[in-house]
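Undergrad: Below are the sequence and a predicted model for it; my questions follow.
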Amino acid sequence: MSDQLIGVTGATGQLGGRVARRLAALGVRQKLLVRDVARAPQLPGAEAGVAPFADGDACRAALAGLDTVLMVSASETPDRVAQHRTFIDAAAAAGVRHLVYISFFGAAPDATFTLARDHWATEQHIRAAGLPATFLRDNLYADFLPMLAGADRVIRGPAGDGRVAAVAQDDIADAAVAVLRDPGAHAGRTYDLTGPEALTLGEIAAIVGAEYHAETIEEAYASRASYGAPGWQVDAWVSTYTAIAAGELAGVTTDISDLTGRPATSVADLLA
């Protein structure tokens, strides 16, 4: 570990904010890379810089002088991969030495979960840019599981009896901090960050005080049509469940405990 200056994107959000607060508590120097410096958290040892992913010039200027950067993926939009590529190219041009990218479990060009394909494309561009990197492939966020239930306390989706090894955001943040503080030890590595067990949505529903209704794919699209969301977004929503049904989110690893030195948090413990 060195006295390097670490860049943190997404510091105004849930995951990036967790990482930034942990680094500050450890006395680590950091630069918060945000779209609006007025919204950046006020943390000891932290400065802020404007770095919208889609603005290559701004990103290059904000990234100058940074050794290691945490890249939290951009908000879900049709052009997210293009934004990521712009940011990655800026990081390479600015001389960033190590990029830690928050990816997704099972990222692949043919992943059932459509947004996991975006993460695969991003990983590939990082490799092509020649940046030393570490990929943290998170499973679904356990923190968001209660939000799957509707107002009637029913979780609906075409997940069948598939299982998901959902992971707590605090665990992801702790793992990210471990990598950021000693990036050289993790260069070229990909970590699959999961919870300690894989649960069905029926089991998750019982934990959050809800019920689970296994929809067909046709029912899933019909039940979400009323939101008026664009097709790509509805595809992403539905494919979250079909990826579970396909078994693509069921793998359980020890990567959280290996990186943090403590067991991953169970869904029951997190939501208790």
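TA: Received it, and whenever you're ready, just let me know what you need.
Undergrad: Going by C-alpha atoms from here, please, whenever you check contacts or count neighbours.
TA: Noted.
Undergrad: Skip the chain neighbours and tell me the closest residue to residue 155.
TA: The shortest distance from residue 155 to any non-neighbouring residue, by Cα to Cα, 6 or more residues apart in numbering, is to residue 149 (4.3 Å).
Undergrad: just the strands in the stretch 101-250 of the chain please.
TA: 133-138, 154-157, 163-164, 190-193, 199-200, 211-214 (DSSP state E, counting those that start in this stretch).
Undergrad: if I pick residue 80, what's in contact with it?
TA: Contact analysis of residue 80 by Cα atoms under 8 Å, 6 or more residues apart in numbering lists 74, 118.
Undergrad: cutoff 7 Å now
TA: Shown in contact with residue 80 (Cα atoms under 7 Å, 6 or more residues apart in numbering): residue 74.
Undergrad: And it, how close does it get to residue 176?
TA: Distance of residue 80 to residue 176, computed by Cα to Cα, to the nearest Å: 22 Å.
Undergrad: does the residue nearest to residue 9 when sequence neighbours are not counted sit in a helix, a strand or a coil?
TA: The shortest distance from residue 9 to any non-neighbouring residue, by Cα to Cα, 6+ apart, is to residue 33 (4.7 Å). Under DSSP: H, G, I helix; E, B strand; the rest coil, the three-state class of residue 33 is strand.
Undergrad: For burial, what's the neighbour tally of residue 33?
TA: 28 (other Cα atoms under 10 Å).
Undergrad: Would you confirm that it contacts residue 53?
TA: No: taking contacts as Cα atoms under 7 Å, residue 33 lies outside contact range of residue 53: 9.5 Å.
Undergrad: Buried ones in the host helix or strand of residue 259, by neighbour count?
TA: Element membership for residue 259, per DSSP states H and E: helix 255-260. Residues 255, 256, 257, 259, 260 are the ones in helix 255-260 that count as buried (16 or more other Cα atoms under 10 Å).
Undergrad: Same question for stretch 209-228: list its buried residues.
TA: Quick answer for stretch 209-228 (16+ other Cα under 10 Å): 210, 211, 212, 213, 214, 215, 217, 220, 221.
Undergrad: Measure how far stretch 195-204 is from the centre of its chain, please.
TA: Put simply, stretch 195-204 sits 19 Å off its chain's centre (Cα atoms, centre = their mean, to the nearest Å).
Undergrad: How far does that stretch stretch from one end to the other?
TA: By Cα to Cα, the extent of stretch 195-204 from end to end equals 13 Å.
Undergrad: Ok, stretch 10-17 next?
TA: 7 Å.
Undergrad: ok, now stretch 196-207?
TA: End to end - Cα to Cα - stretch 196-207 spans 15 Å.
Undergrad: and what of stretch 223-232?
TA: OK, stretch 223-232 end separation, Cα to Cα: 16 Å.
Undergrad: before we move on, what about stretch 155-165?
TA: End to end - Cα to Cα - stretch 155-165 spans 17 Å.
Undergrad: before we move on, what about stretch 218-237?
TA: End-to-end for stretch 218-237, by Cα to Cα: 13 Å.
Undergrad: One more to weigh against that first structure:
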Amino acid sequence: MISSLVAVTGAGGAVGGRVAARLARTGVPVRLLGRNPSRLPRLPGAVAAPAAAYGDGEAMRRALDGAHTLFLVSAHESPDRVLEHTTAVDAALAAGVERIVYVSFLGAAPDATFTFARDHWHTEAHLRMTGARHTFLRDSWYLAAIPAMTGPDGTLRGPGGEGRVSAVSHEDIADAASAVLLDEGTVHDGATYDLTGPEAFTLAEAAEELSRCTGRTIRYVPETREEAYASRAHYGAPEWEVAGWVTSYEAIAAGELDTVSDAVPTLTGHPARGLATFLQENPESCRHLLPGA
């Protein structure tokens, strides 16, 4: 068991919360960070830091003072997300943090089709430039997103074409992240791990699996880019956000999210969950799709 303090950002969220709980169960000293401390989980041995937003460098520095390792969950999408990330990284290093484990995205690149994946690449580039010890966890689409993006009418729609996506579960991401964080050695320094499920499937295949799970017909409806923008217009979201939604599907069509990695089983010692297993373990994820819902 490691004895140095691990700071976990996004501890009130799906990834950070799971990682914090795993670390706390091992007895590792954990400090929980979030913009709203009242939303942070209560975990044995874990301490909540004062409120700290990524873009507030001074607040982040105070919240991270004395921490050895930072688990940095990417911020909510925004036009300023790269600046928020780099401010948080710089604050961590100013506070004396020695190692940063950053949750990135599969296929992060400056010219990635998925616009938000470009943010991750720029954050990675900044971290490399600092010379700090770092590890990148590039997760694929979340398996939970598959039923969540399917409408109550039983339609999963988007410009994903016939491309494939190697979606991964939050549980597997948390297990892999915890394994990296609990290793105080240097074996993970400079490493980039693609965290994926055990197979890459088309959205049409995902619809078939959802149909088996719910007992009703779920359809995948491919869209053109123009149709995708039009079908999402009613949300009234800003253009940059809609572009992120649409290009996430286009990245699938472009073959940028079909990588299948062995990182989850290698790091965790257990197989990665596939879509069928995820749906069996999380029946509530399909509740809005059940007949009569």
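TA: Nice, thanks for sending it over. Bear in mind the structure is a predicted one, so any value in this text is a computation, not a measurement.
Undergrad: ok, back up a step: need the strands of the stretch 101-250 of the first structure in CSV (columns: distance to residue 93 of the first structure).
TA: Below are these laid out as CSV (distance: least, Cα to Cα, whole Å):
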stretch, distance to residue 93 of the first structure
strand 133-138, 15
strand 154-157, 43
strand 163-164, 38
strand 190-193, 23
strand 199-200, 43
strand 211-214, 48
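Undergrad: which one of these has the most crowded surroundings?
TA: Looking across the strands of the stretch 101-250 of the first structure with neighbours counted as mean count of other Cα atoms under 10 Å, the highest average goes to strand 163-164: a mean of 26.
Undergrad: aligned partner of residue 252 of the first structure in the second structure?
TA: Aligned by TM-score structural alignment, residue 252 of the first structure pairs with residue 260 of the second structure.
Undergrad: Kindly reformat the buried residues of helix 255-260 of the first structure as a markdown table and extend each row with distance to residue 66 of the first structure.
TA: Compiled in a markdown table, those are given as follows (distance: Cα to Cα, whole Å):
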| residue | distance to residue 66 of the first structure |
| --- | --- |
| 255 | 27 |
| 256 | 26 |
| 257 | 28 |
| 259 | 23 |
| 260 | 24 |
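Undergrad: Of those, which is the nearest to residue 169 of the first structure?
TA: residue 256 (11.1 Å; Cα to Cα).
Undergrad: Residue 59 of the second structure touches residue 52, doesn't it?
TA: Yes: using Cα under 7 Å, residue 59 of the second structure makes contact with residue 52 at a distance of 5.1 Å.
Undergrad: Look at those two and report which has more neighbours.
TA: residue 52 (22 against 17).
Undergrad: Next up, the contacts around that one.
TA: Contacts of residue 52 of the second structure by Cα under 7 Å, 6+ apart are 33, 34, 35, 59, 60, 63.
Undergrad: which residues does the second one contact?
TA: Residues touching residue 34 of the second structure, when contacts are defined by Cα under 7 Å, 6+ apart, comprise 9, 10, 11, 40, 51, 52, 53.
Undergrad: got TSV for the residues you listed, with distance to residue 107 of the second structure too?
TA: Output for the contacts of residue 34 of the second structure, formatted as TSV (distance: Cα to Cα, whole Å):
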residue	distance to residue 107 of the second structure
9	23
10	22
11	25
40	31
51	32
52	29
53	27
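Undergrad: Can you tell me which of those are buried?
TA: For the contacts of residue 34 of the second structure, a neighbour count by 16+ other Cα under 10 Å gives the buried set as 9, 10, 11, 40, 51, 52, 53.
Undergrad: what two of those have the greatest distance between them?
TA: Largest pairwise distance in these, by Cα to Cα, is 13.7 Å, between 40 and 53.
Undergrad: Would you mind listing the buried residues in stretch 181-192 of the first structure?
TA: Within stretch 181-192 of the first structure, judged by 16+ other Cα under 10 Å, the buried ones are 181, 183, 184, 186, 187, 190, 191, 192.
Undergrad: roughly how far apart are the residue nearest the centre of the first structure and residue 245 of the first structure?
TA: Taking Cα atoms, centre = their mean, the centroid of the first structure lies closest to residue 102, which sits 4.7 Å from it. Computed as Cα to Cα, the residue 102 of the first structure to residue 245 of the first structure distance reads 24 Å.
Undergrad: Next: residue 209 of the first structure.
TA: Using Cα to Cα, residue 209 of the first structure is found at 22 Å from residue 245 of the first structure.
Undergrad: quick revisit: ok, the residue nearest to the centre of the first structure touching residue 137?
TA: Yes: here residue 102 of the first structure reaches residue 137: they are 6.2 Å apart, a contact under Cα under 7 Å.
Undergrad: those helices in the stretch 101-250 of the first structure, which residues are they?
TA: Ranges of helices in the stretch 101-250 of the first structure, per DSSP state H, counting those that start in this stretch, are 114-128, 169-181, 201-208, 217-224, 231-245.
Undergrad: would you turn those helices into TSV with distance to residue 95 of the first structure?
TA: Supplementary listing: the helices of the stretch 101-250 of the first structure in TSV, determined by distance: least, Cα to Cα, whole Å:
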stretch	distance to residue 95 of the first structure
helix 114-128	13
helix 169-181	17
helix 201-208	44
helix 217-224	44
helix 231-245	34
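Undergrad: now, of those, which is deepest in the fold?
TA: Neighbour counts (mean count of other Cα under 10 Å) averaged over each of those peak at helix 169-181, with a mean of 22.
Undergrad: with the second structure superposed, average distance for that one?
TA: Here the mean offset of helix 169-181 of the first structure against the second structure after fitting is 0.3 Å, by mean Cα distance after the TM-score superposition for the first structure.
Undergrad: by contact count, what packs against that helix?
TA: Secondary-structure packing of helix 169-181 of the first structure (3 or more Cα pairs under 7 Å, 6 or more residues apart in numbering; DSSP states H and E): helix 14-25, helix 255-260.
Undergrad: Relative to the second structure, what is the average displacement of the last one?
TA: Spelled out, it's helix 255-260 of the first structure. Mean deviation for helix 255-260 of the first structure: 0.4 Å (mean Cα distance after the TM-score superposition for the first structure).
Undergrad: Please apply the same query to the longest one.
TA: Once the two are superposed, helix 14-25 of the first structure sits an average of 0.7 Å from its aligned residues in the second structure (mean Cα distance after the TM-score superposition for the first structure).
Undergrad: Can you spell out which helices and strands pack onto that helix?
TA: strand 6-9, helix 169-181.
Undergrad: Save these as CSV, and put in distance to residue 240 of the first structure too.
TA: Listed next are those as CSV, based on distance: least, Cα to Cα, whole Å:
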stretch, distance to residue 240 of the first structure
strand 6-9, 25
helix 169-181, 18
